[in-house]
Structure formats: C-alpha cells, structure tokens
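1. Below are the sequence and a predicted model for it; my questions follow.
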Amino acid sequence: MRSVTDHSPATAAALPEPAVADIRLESVLHALADPVRLRIVASLAGAPHEVNCLAFDLPVAKSTLTHHFRVLREAGLIRQCRRGTSKMNALRADDLAARFPGLLDSVVGGYRATAGH
C-alpha cells in the first residue's frame, strides 16, 4: 500500500491509502460486504463534503467504528485526513469510477433501493 501525497493544503494530514491502480476489486467487495461499512459508504455518497467520523449514528462501539473506517480506507473506498482532533472522511468516488466504472453507483443504488433511502 502506498501513501498518498498531499492533494491540497487542507489534506496535509492525509492517512495512507492505496493508489488508484492498486485498488483491488476483492478488497473493495470485501469492505462493502459488511452492513455497517456499506451504510457508511452510502452516507458518504450523499454527502456534499467531508464528514467527521463522529457524525455517523451507527450501532457500534467507537473502537469498532474506527476499525470499519480503516477497512474502508485500506480498500481504497474512502479518503481520511486529520484536521485538528477530527478525522474527516470522503468517498473516493472519482478514483473508484476510474478503476471500476459503474460499481460504486450500482452498489449504492442497490443499497438505497433496499434500505428505503
């Protein structure tokens, strides 16, 4: 896994994530197979900007939530950066569309159709 270089001054504290060419389909599908992680991805897909980890109302302990975010980041689904004491999250929609065209739209659309969102 390679570390990301700065994308802008606002993301100077970006956490390591795979380069687009290194995102593997099986890692993405494994990450999306968990209902909590799928819910996080669907929430980020509808967010107009980065979202703080603490903004998600999920039925898991904080340590478990940290694990879920790490799995999503290491699979290449999200980008995380630290801003002060906050960890901000954004979906890597453009990167995923470049690597696996249509996959993210299909997964999020399917989730929303079945979850009533």
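-> Thanks, I have it.

2. alpha carbons only for contacts and neighbour counts from here, please
-> Noted.

3. and Arg79, which of the three is it?
-> strand (DSSP: H, G, I helix; E, B strand; the rest coil).

4. Show me what the helix or strand harbouring Leu38 packs onto, helices and strands only.
-> According to DSSP states H and E, Leu38 maps onto helix 35-45. Packing partners of helix 35-45 (3 or more C-alpha pairs under 8 Å, 6 or more residues apart in numbering; DSSP states H and E): helix 25-32, helix 62-75, strand 86-91, helix 103-115.

5. Could you look over these and pick the most buried one?
-> When these are scored by mean count of other C-alpha atoms under 10 Å, the highest mean neighbour count falls to strand 86-91 (a mean of 20).

6. Below is an additional structure, to be compared with the one above:
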Amino acid sequence: MRLLPHPATEDIQLTEVLRALSDPVRLEIVTRLAVHKEMTCSDAGDELGVHKSTASHHYRTLREAGVVLTRQEGRLKIMSLRRDDLDARFPGLLDSVLSAAHVNA
C-alpha cells in the first residue's frame, strides 16, 4: 500500500476545501464517498459524465485540498473522506455541505 501526498491535518486550509467542494463533479464524488466510505477511483467516477483525465484532475484537487485520502493498492487507487481531519479543523463543515448537497439533489 502506497499513500499519495496529502496535506497534514494542520495544513488543511478552509479556502482550499471550499474551492474543492465548489465544483459539482467534486461535490458528487464527496457525496458518494460519504455514503460508501471508501471507493476506487474508477467506481467513484462511474456515471459522472466526465473523461477519465478530467476525473483524475478532480481526484487530485480533492486530495491536495485535504478532503480525501487516496492510497494505492497495486493498480487501484482507493479514496476515502478525511472526515475526522476535516471535523477537527472545521467542525460541522462537511456535514453542512453534505446536507446542503442532499437538499439540492
């Protein structure tokens, strides 16, 4: 298992998290991860309506903002939400965003 580069919890910036979550495709990915806890990148990208390279860009943006944790197992990249880290830095933010996304769905 190889962990890709991620910001440390204390380095996660609110502006970067909000920027990452402001895109509808990235918000959909985060919503799916909230339900499924962990997904491969290919599963998370199913039915998003974007090319694989565009999906990869969205995954990287979420990872670099500190929203998701991505680890590599063989050829698979597996993502999960950094819920504990985000709740520690910005209590209630993720729940509020997910709740608002659910209402607007």
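-> Done, it's in. As the structure is a computational prediction, the values presented were derived from the model and not from experiment.

7. TM-score for the pair, please.
-> The TM-score (TM-score structural alignment, normalised by the length of structure 2) is 0.95; 103 aligned residues with a C-alpha RMSD of 0.7 Å.

8. on that earlier part again, mean shift between the following helix or strand past the helix holding Leu38 of structure 1 and structure 2?
-> Once the chain leaves helix 35-45 of structure 1, the next helix or strand it forms, by DSSP H and E, is strand 51-52. Here the mean offset of strand 51-52 of structure 1 against structure 2 after fitting is 0.4 Å, by mean C-alpha distance after the TM-score superposition for structure 1.

9. what range in structure 2 does stretch 91-108 of structure 1 sit on?
-> Mapped onto structure 2 using TM-score structural alignment, stretch 91-108 of structure 1 spans residues 81-98.

10. What residue in structure 1 is paired with Tyr53 of structure 2?
-> Not quite, residue 53 of structure 2 is Ser, not Tyr. Taking TM-score structural alignment for the superposition, Ser53 of structure 2 sits opposite Ser63 in structure 1.

11. surely Met1 of structure 2 meets Glu73?
-> Yes: under the criterion of C-alpha atoms under 8 Å, Met1 of structure 2 makes contact with Glu73 at 4.8 Å.

12. circling back: superposed on structure 2, where does the helix holding Leu38 of structure 1 end up, distance-wise?
-> With mean C-alpha distance after the TM-score superposition for structure 1, helix 35-45 of structure 1 departs from structure 2 by a mean of 0.5 Å once superposed.

13. Go through that helix and flag the buried ones.
-> Of all the residues in helix 35-45 of structure 1, those buried under the rule 16 or more other C-alpha atoms under 10 Å are 36-45.

14. hmm, who's touching the match of stretch 91-108 of structure 1?
-> 9-10, 12, 14, 30-31, 33-34, 37-38, 66-69 (C-alpha atoms under 8 Å, 6 or more residues apart in numbering).

15. let's go with 6 Å and repeat that
-> The contact list for stretch 81-98 of structure 2, computed with C-alpha atoms under 6 Å, 6 or more residues apart in numbering, reads 9, 67-69.

16. how long is that stretch end to end?
-> Stretch 81-98 of structure 2 has an end-to-end distance of 12 Å (criterion: C-alpha to C-alpha, to the nearest Å).

17. Show me the residue at the heart of structure 1, geometrically.
-> Ile78 (2.6 Å; C-alpha atoms, centre = their mean).

18. tell me the contacts of it?
-> Neighbour list for Ile78 of structure 1: 72, 90-92 [criterion: C-alpha under 6 Å, 6+ apart].

19. switch to 7 Å and redo it
-> 72, 89-92 (C-alpha atoms under 7 Å, 6 or more residues apart in numbering).
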